[in-house]
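Student: Okay, sequence plus prediction incoming.
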Amino acid sequence: MTYHPADDRYDSMHYRRSGRSGLQLPAISLGLWQNFGHNRPLETQRDILRRAFDLGVTHFDLANNYGPPYGAAEENFGRHLAADLRPFRDELVISSKAGYDMWPGPYGNFGSRKYLVASLDQSLRRMGLDYVDVFYHHRPDPDTPLEETMAALDHIVRSGRALYVGVSNYDAAQVRRAAAILADLGTPLLINQPSYSMFNRWTERDGLLDALEEVGAGCIVFSPLAQGMLTDRYLKGVPAGSRAAAQEWMKDRLDETALARIKGLHAIAVERGQTLAQMALAWALRDERMTSVIVGASSVAQLEDNLGALSSPAFTDGELAAIDEYAVG
């Protein structure tokens, strides 16, 4: 059946400008990290993407090695793009990244010019695109000179492979250096993508938003729900079949102290008339300098619940103080 997006798709979404650029992103973006590999039904993926666009989610965030296996999320997104979203390409912001392990040998990882350009070319082929809107260096490289990595990003824009470039997992000092190099080259830094949540507040201690504001870049965060910990799923412990039950590192984090914090935050969310996930997303967006938060979704219902965060009431000082008692990370 031919897909016809909702006529009112822009009526309820909030859009925020990325730093001092001309680009606006939806306050909540859809990430394809966990749920768009070959281990997930294509029909479910298609339903999620269609519903997201119907609700004004115009930004889809990918990376070269999202799967499983590596590359699968981009391949599947390319299928859905061709089937449903191709006529609306100019309404979409599609991003990808390179910087983590992708293929064997010395040229399939980190931040060399050879790796970044080759990886993006592969990503474009998998998705059936001429260009991505945003291309990120996925993590700092301790060995490749930052000048080489940023020159590769500048080349990628000048060659037409991407409209904008960003970085991910860079701290404040690294952002300032990267932005300065890019400014000298004539390609501004659009955005940084760090991890951030109530249980992971390193960016606040680092002064990252201040650094991004100085250089005119935006901020889009991943894992704002702490890999699902900031949802109602773990209020009674770790259920069988959950992500935490399957991953040892998550089970270790979900100790009695963490579960008590989750319950405390849930109680505040209930008082606000929200799910815990909705409150956690609204909290991550409370600073206007935060351009967007990336959510994953394994179902349409989960996506819709997350987007309910956009109708959240403003936080009172008392609520923020109460949250701070449990939001430790």
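Tutor: Received the coordinates, thanks.

Student: contacts and neighbour counts: CA atoms only from here.
Tutor: Noted.

Student: Show me what the helix or strand where Ile323 lies is in contact with.
Tutor: Assigned by DSSP states H and E, Ile323 belongs to helix 317-326. Residues external to helix 317-326 that are found in contact with it (CA atoms under 8 Å, 6 or more residues apart in numbering): 261-262, 264-265, 268.

Student: Now tabulate those in a markdown table and tack on secondary structure, neighbour count and distance to Ser12.
Tutor: Listed next are the contacts of helix 317-326 as a markdown table, based on DSSP: H, G, I helix; E, B strand; the rest coil; neighbours: other CA atoms under 10 Å; distance: CA to CA, whole Å:
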| residue | secondary structure | neighbour count | distance to Ser12 |
| --- | --- | --- | --- |
| Arg261 | helix | 20 | 32 |
| Ile262 | helix | 24 | 29 |
| Gly264 | helix | 17 | 30 |
| Leu265 | helix | 25 | 27 |
| Ile268 | helix | 18 | 25 |
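
Student: here's the one I want to compare it with:
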Amino acid sequence: MEYEIVNPVADSHRPYVAAADRYERFGYRRVGDSGILLSPLSLGLWWNFGDNRTFDSQREILRHAFDNGIIHFDLANNYGPPAGAAEENFGRMLRKDFKPYRNELVISSKAGWDMWSGPHGTLGSRKYLVASCDSSLEKLGLDYVDIFYSHRFDPKTPLEETIGALDSLVRAGKALYVGISSYSAERTAEAKAIAKELGTPLVIHQPSYNMLNPWVEHGLLETLQKEKMGAIAFTPLAQGLLTDKYLTTTNVERQGGRRSLDAQLTEENLKKVRSLNEVAQRRGQTLAQMAIAWLLRDGAATSVLIGASSTKQLDENLGALKNTEFTQAELEEISAITQGDAGIDWWKSSAIG
């Protein structure tokens, strides 16, 4: 059937009943060889679900996402702002709207970046990961999350300890599956081997991945396929560079304060973006839609982690699912356009271990 988008919620205060046809909109994709499936788009709660947005605006987006078939909501201990606010707000949402649907949802959280003061408030020690998971569950009001990640590789803690902590969380019933984020191909293989020995369902990797930052295609994707793990791509739009925002302007001011693109708004990068937009127009897509569709092509990501500040923005991203097929000529043209370092590999430094 042709993909259609449900109208946004008109009144966020009325009792919520999910759209009856929410599972008829697209197919769900298996994570590696595990039993868990994800929607092709997952909603990340990194920035637009802290105390910088009204509760009702967040609620409208989350309802709209679920009504349109998105079942995976991705959090981390430090998502906000301030750090922790996204989990607290989503916990309220669970109690008010999504409690009847908990078993239909895939809820994930992570720990690895700075969260609290002192030597045990960051990276990958058992002390930090277990304490962080407990704190996240308390904020969310849950007994378990579906996926819990080591958010980044810790070069000073034995990998056996980090993966052993994830194993402990699974055995304690606090996580059903576990994952890693921003690990190199080599460390991913090592982590999988440790997890396999422990009998831990390490099933997914979350890397930064987009047209202008395809580093995962140089070893990591091959490793994930070999290890039968899934991939969920974050920063699919390169922090806004792969949208129409910079097609007709060289304004380097970033809105929202998350990260500055000043150094990346070079004439070379803007030329790439404009050329990619021409390809997208021929495909009948916006640049953002093509960037998402490209990640969902065969052999790439299992799911794409999107952010949204409005239902309108969410609808544009959902529109990418109308056309996720690429001709070989299109793929070759995109590859030729994106050759060279765009200087946006912000998270690769955390995957060098």
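Tutor: Nice, I can see it. Predicted model only: the values in this text are computed from it and were never measured.

Student: how about the strands in structure 2?
Tutor: 29-30, 37-38, 41-44, 72-74, 106-111, 145-150, 175-181, 202-206, 230-233, 303-306 (DSSP state E).

Student: What range does the fourth one cover in structure 1?
Tutor: With TM-score structural alignment applied, strand 72-74 of structure 2 matches the range 59-61 in structure 1.

Student: Likewise for the fifth one?
Tutor: Residues 93-98 of structure 1 are where strand 106-111 of structure 2 lands when matched by TM-score structural alignment.

Student: distance from that stretch to structure 2 after superposition?
Tutor: On superposition with structure 2, the mean distance recorded for stretch 93-98 of structure 1 (mean CA distance after the TM-score superposition for structure 1) is 0.2 Å.

Student: Check which residues of that stretch are buried.
Tutor: Neighbour counts over stretch 93-98 of structure 1 (16 or more other CA atoms under 10 Å) mark 93-98 as buried.

Student: One more: stretch 132-147 of structure 2?
Tutor: Result for stretch 132-147 of structure 2 [16+ other CA under 10 Å]: buried residues 132-134, 136-137, 139-142, 144-147.

Student: Would you mark the buried spots in stretch 103-117 of structure 1?
Tutor: Those would be 107-113, 115-117, for stretch 103-117 of structure 1 by 16+ other CA under 10 Å.

Student: Oh, that last question was meant for stretch 249-257 of structure 1, not what I typed.
Tutor: For stretch 249-257 of structure 1, the neighbour count (16+ other CA under 10 Å) marks 250, 254 as buried.

Student: for stretch 153-171 of structure 2, same thing?
Tutor: For stretch 153-171 of structure 2, by 16+ other CA under 10 Å, it's 153-154, 159-160, 162-170.

Student: Where in structure 1 does it align, residue-wise?
Tutor: Going by TM-score structural alignment: stretch 153-171 of structure 2 matches residues 140-158.

Student: same question, stretch 36-48 of structure 2
Tutor: Under TM-score structural alignment, the match for stretch 36-48 of structure 2 is residues 23-35.

Student: can you check stretch 197-208 of structure 2 too?
Tutor: Against structure 1, stretch 197-208 of structure 2 falls on residues 184-195 (TM-score structural alignment).

Student: And the matching stretch, how far out from the chain middle?
Tutor: Between the centre of stretch 184-195 of structure 1 and the centre of its chain there are 15 Å (CA atoms, centre = their mean, to the nearest Å).

Student: for stretch 78-87 of structure 1, same thing?
Tutor: The answer for stretch 78-87 of structure 1 is 21 Å, by CA atoms, centre = their mean.

Student: Same question for stretch 87-100 of structure 1.
Tutor: 12 Å.

Student: same deal with stretch 318-329 of structure 1?
Tutor: With CA atoms, centre = their mean as the basis, the mean position of stretch 318-329 of structure 1 lies at 24 Å from the chain mean.
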